[in-house]
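Predicted model and sequence follow; I will ask about them next.
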Amino acid sequence: MNNVPHYCETGDLHAATNELRGIRHQLHQHPELAYDEHQTASLVASKLESWGFQVTTGVGKTGVVGTLKFGDSPRSIGIRADMDALPITEETGLSYASRLHGKMHACGHDGHTTMLLGAAKYLGATGNFSGTVHLYFQPAEEKGYDSGARSMIEDGLFERFPCDAVFGMHNHPGVEQGTFIFRSGPFMSAGDKVTITIKGVGGHAARPHLTVDPVVVAASIVMAIQTIVARNIDPAEAAVITVGSIQSGFANNVIPDTATLQLSVRSFSASVRERLKERIVALAQAQAHSYGATAMIDYVMGYPVVVNHDEETAFAIAVAQELVGVERVIEHADRVMASEDFAFMLQERPGCFLRLGNGIGGEVGEGGCMVHNPNYDFNDSNLPVGAAFWARLTERYLGR
């Protein structure tokens, strides 16, 4: 552990910045959605093989695992990066903008993948550790259900590529670039997906009395649902219900037969999660019934709460402080209402999921634009910092 490599003296892998930027921009130009990350997986596998990793493809459908072993220690570490993009049309105007209409790396997974590849190249070249490192390049984090993490686990991830601890990272717009963000215990919320299909009776817009208008029912359900967090959940608890989609009809003079609502539901407590489900189902059905319609509800329990383990979080904090200084590390951040399927991995192995400030500016390239936005872009200044963190974390965890 006292054998400090050269990059530790400079703080990060700045010498690799141009190469990492090139990889990231290539990934950004060719975004692929969940379980369609074939070109991305091929690039990752090719890079890893060229750097001396043993590579396994097709893990959890399109996942890639790179394995590197030095020395004779039985210790092992797993590090995960997500690879998939989002169904969003990019509006950044950047020279390396997505070449595929309707697909975009609007959450920074191109950056996450590149940071881990940067660490992989360094570790393969130096071998300054004793033990085994498994790099998990995961598909389908954005799926919301049937996720890549779960698919890899069900495909025997931790039996085939076992680790003593597992770590993951996500960029965080709105916080100064290069700032590491941690929280032990519950850190990111559970996320569930709900589809409510309202069945009414369609007809002519001029004869509404002969119909059961599902649009009116949908509007009523939306308004009723807004009372759940305010009136059915303890104010000391955290919960969010968002109606992200309302779809019904096709013409102004036609009352449609059906309407569909899609909801995103977030929570931190198991009891709150169940209460939200109970009230959403009850209110939707009651509102529909009151208008003479019916409501069919498909309630998908998605990602669980991201719960970081104390020991692994403390270890990761120490590594970050060593790398960038205490002043650029937030040890006990606020909880985040977004969800993350890395939670499934933390249910299987001890570990830590951390976040890395992407910037606070609102302009393209400054990193402050919120994720899942057509103007978002990963901050390239984080590429050498994140890569160095993963490299140093591995060296410290598997220190000789």
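Noted; the coordinates are in hand.

CA atoms for contacts and neighbours, from now on please.
Fine.

Could you say which helix or strand holds Ile79?
Using DSSP states H and E, Ile79 maps to strand 76-82.

and the helix or strand that that strand is followed by, how far from the chain's centre?
Remark: after strand 76-82, the chain's next helix or strand is helix 109-126, criterion DSSP H and E. Offset of helix 109-126 from its chain centre (C-alpha atoms, centre = their mean, to the nearest Å): 18 Å.

so what secondary structure elements neighbour helix 109-126?
helix 17-29, helix 38-50, strand 76-82, strand 165-173, helix 382-397 (3 or more C-alpha pairs under 8 Å, 6 or more residues apart in numbering; DSSP states H and E).

how far is the strand holding Ile79 from where the chain is centred?
14 Å.

any idea where the helices of the stretch 201-350 of the chain begin and end?
Counting by DSSP state H, counting those that start in this stretch, the stretch 201-350 of the chain has helices at residues 214-232, 270-290, 310-324, 342-348.

one more structure, for comparison:
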Amino acid sequence: MPVRDRIRELQPEIAAWRRDLHAHPELAFEEYRTSDFVAAKLEEFGLEVHRGLGRTGVVGVLRAGRGGNQAIGLRADMDALPIQEANEFAHRSTVPGKMHACGHDGHTAMLLGAAKYLAETRGFDGTVNFIFQPAEENEGGGREMVQDGLFERFPMAAVYGMHNWPGMPVGQIGAMPGAVMASMDNFEVAVRGLGTHAAMPHLGRDPVVAAANLVGTLQTVASRTIAPTDAVVVSVTQFHAGDTWNVIPQEVVLRGTVRTLSPQVQERMEPALKRICDGVALACGVEMTLAYHYGYPVTVNSETETRFSREVAGAVVGTDNVRMDLSPSMGGEDFAFMLKERPGCYVWVGNGPAEGGCMLHNPRYDFNDDAIPVGVGYWAELVERALPGR
């Protein structure tokens, strides 16, 4: 694998940063130590550092060559998850109930490594904006950075992101055009009936039966409302009802998530869920109130930037190791907010086998430090090709 010698030399140092970040995880919008760590490193490398976008976000600006108007953005996410880590290695989480179970420690470390390498070599002509984003996990830090003026304050022609991918061998990179990650919306349904004695159900209106009926009927959204060629997932993930054995409760609350791979289909989901709630409520003689919360849009890679990313990846790992056959993921990703504002590409970088729990959002997950040269090499090659020096 043609990884540059200097990047290989930097790997132990970058891995040490990554393990330090892993040991000190912080949740969405609480990334104070992480932001301090990132800002200090960027300043040490000689970058111009900006803080406060998206509350705890950091942007490092590096100019080289003639410092012309050409500019691109590279993005990494910084937050951890509310999971109790089950690993026992030396760099395991020191914070109870929090861990880097998605590899954002690795993403941050690799982008820092790229910043250090490019600050040393400056083999490009233009401006690179290194975007360290908070709150990717559910809270929409990408949206907040955009709302805080990311693209107005740091003009850029395109923006690029990456995520480690367990189950794909280290040394492979996946780059697919179009929808690569699903939209992510949440819903809550309050089902109100008439509580009564469990032995006398005819005297009340049972919200439990109505809610159970709703769980199954919601699946007709995917099977009968949306075309079979359009991917849709409707999952009820919470069912809250009752306090004791012999009482039919007054109210049941259901919560869940909706995922799609099309912005047009995403727009149809709230009306579809409301229609089903109204129908089941009428049939069961109860009241249902739907609260639908729009979360992340579909993550859509632009065609031109995806072709470019494949060329970059091929130069780093070889064309045979560039995956173009991967199916989109129904997971959500708030890099989608940045891709709505600028063209770009979100790639997957192989993290090795997923056995033993080394899969995303698992308490035994750990980022694979062997992937560091691949990620840093990809960023370096991308910058030098997107902003060619003279």
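Perfect, I can see it now. Given the structure is predicted, the values throughout are model-derived calculations rather than measurements.

And the TM-score between these chains?
With the length set by TM-score structural alignment, normalised by the length of structure 2, the two chains reach a TM-score of 0.93; 388 aligned residues with a C-alpha RMSD of 2.0 Å.

before we move on, the earlier item: which one of the helices and strands packed on helix 109-126 of structure 1 lies closest to Val336 of structure 1?
Among these, strand 165-173 comes nearest to Val336 of structure 1, with 10.2 Å by C-alpha to C-alpha.

compared with structure 2, how much does the closest one deviate?
Between strand 165-173 of structure 1 and the aligned residues of structure 2, the post-superposition mean distance stands at 0.9 Å (mean C-alpha distance after the TM-score superposition for structure 1).

And Met110 of structure 2, what's its match in structure 1?
Under the alignment (TM-score structural alignment), Met110 of structure 2 maps onto Met115 of structure 1.

same thing with Asp320 of structure 2?
Per TM-score structural alignment, Asp320 of structure 2 is aligned with Glu327.

Buried ones in stretch 51-59 of structure 1, by neighbour count?
Neighbour-count burial for stretch 51-59 of structure 1 flags Trp51, Gly52, Phe53, Val55, Thr57, Val59 (criterion: 16 or more other C-alpha atoms under 10 Å).

What sits closest to Gln352 of structure 2 if chain neighbours are left out?
Wrong residue type there; residue 352 of structure 2 is Gly, not Gln. Pro169 (4.3 Å; C-alpha to C-alpha, 6 or more residues apart in numbering).

what's the counterpart of the one you found in structure 1?
By TM-score structural alignment, Pro169 of structure 2 lines up with Glu176.

Val61 of structure 2 now?
Aligned counterpart of Val61 of structure 2 in structure 1: Thr67 (TM-score structural alignment).

Tell me the residue in structure 1 aligned with Ser183 of structure 2.
Here Ser183 of structure 2 is matched to Ala190 in structure 1, going by TM-score structural alignment.

which ones are touching that match?
If you count contacts by C-alpha atoms under 8 Å, 6 or more residues apart in numbering, Ala190 of structure 1 has them with Arg266, Ser267, Phe268, Gly302, Tyr303, Pro304, Val305, Val306, Ala338, Ser339, Glu340.

What's the local residue count around the match of Met110 of structure 2?
For Met115 of structure 1, the count of nearby residues is 28 (other C-alpha atoms under 10 Å).

Tell me if I'm right that it and Asp380 touch.
No. With contact defined as C-alpha atoms under 8 Å, Met115 of structure 1 and Asp380 do not form a contacting pair (9.8 Å).

Give the closest residue to the aligned residue in structure 1 for Ala135 of structure 2 in space, chain neighbours not counted.
Ala135 of structure 2 maps onto Ala140 in structure 1, with residues paired by TM-score structural alignment. Closest residue in space to Ala140 of structure 1, ignoring its immediate chain neighbours: Ala34 at 4.0 Å, by C-alpha to C-alpha, 6+ apart.

which SSE is the one you found in?
Under DSSP H and E, no helix or strand contains Ala34 of structure 1.

Look at it and say how many residues are nearby.
For Ala34 of structure 1, the neighbour count with other C-alpha under 10 Å is 21.

got the contact list for the closest residue to the match of Met110 of structure 2 other than its chain neighbours?
Residue nearest to Met115 of structure 1 in three dimensions, not counting chain neighbours: Ala387, with 4.4 Å by C-alpha to C-alpha, 6+ apart. For Ala387 of structure 1, the contacting residues are Asp12, Leu13, Thr114, Met115, Leu116, Leu117, Gly118, Ala119, by C-alpha under 8 Å, 6+ apart.

Out of these, which comes closest to Asn358 of structure 1?
Nearest member of the contacts of Ala387 of structure 1 to Asn358 of structure 1, counting by C-alpha to C-alpha, is Met115, at 13.2 Å.

Roughly how far does the closest one sit from Ala318 of structure 1?
Here the criterion is C-alpha to C-alpha, to the nearest Å. By it, Met115 of structure 1 lies 19 Å from Ala318 of structure 1.

same question, Ala388 of structure 1
Distance, Ala388 of structure 1 to Ala318 of structure 1, using C-alpha to C-alpha: 14 Å.
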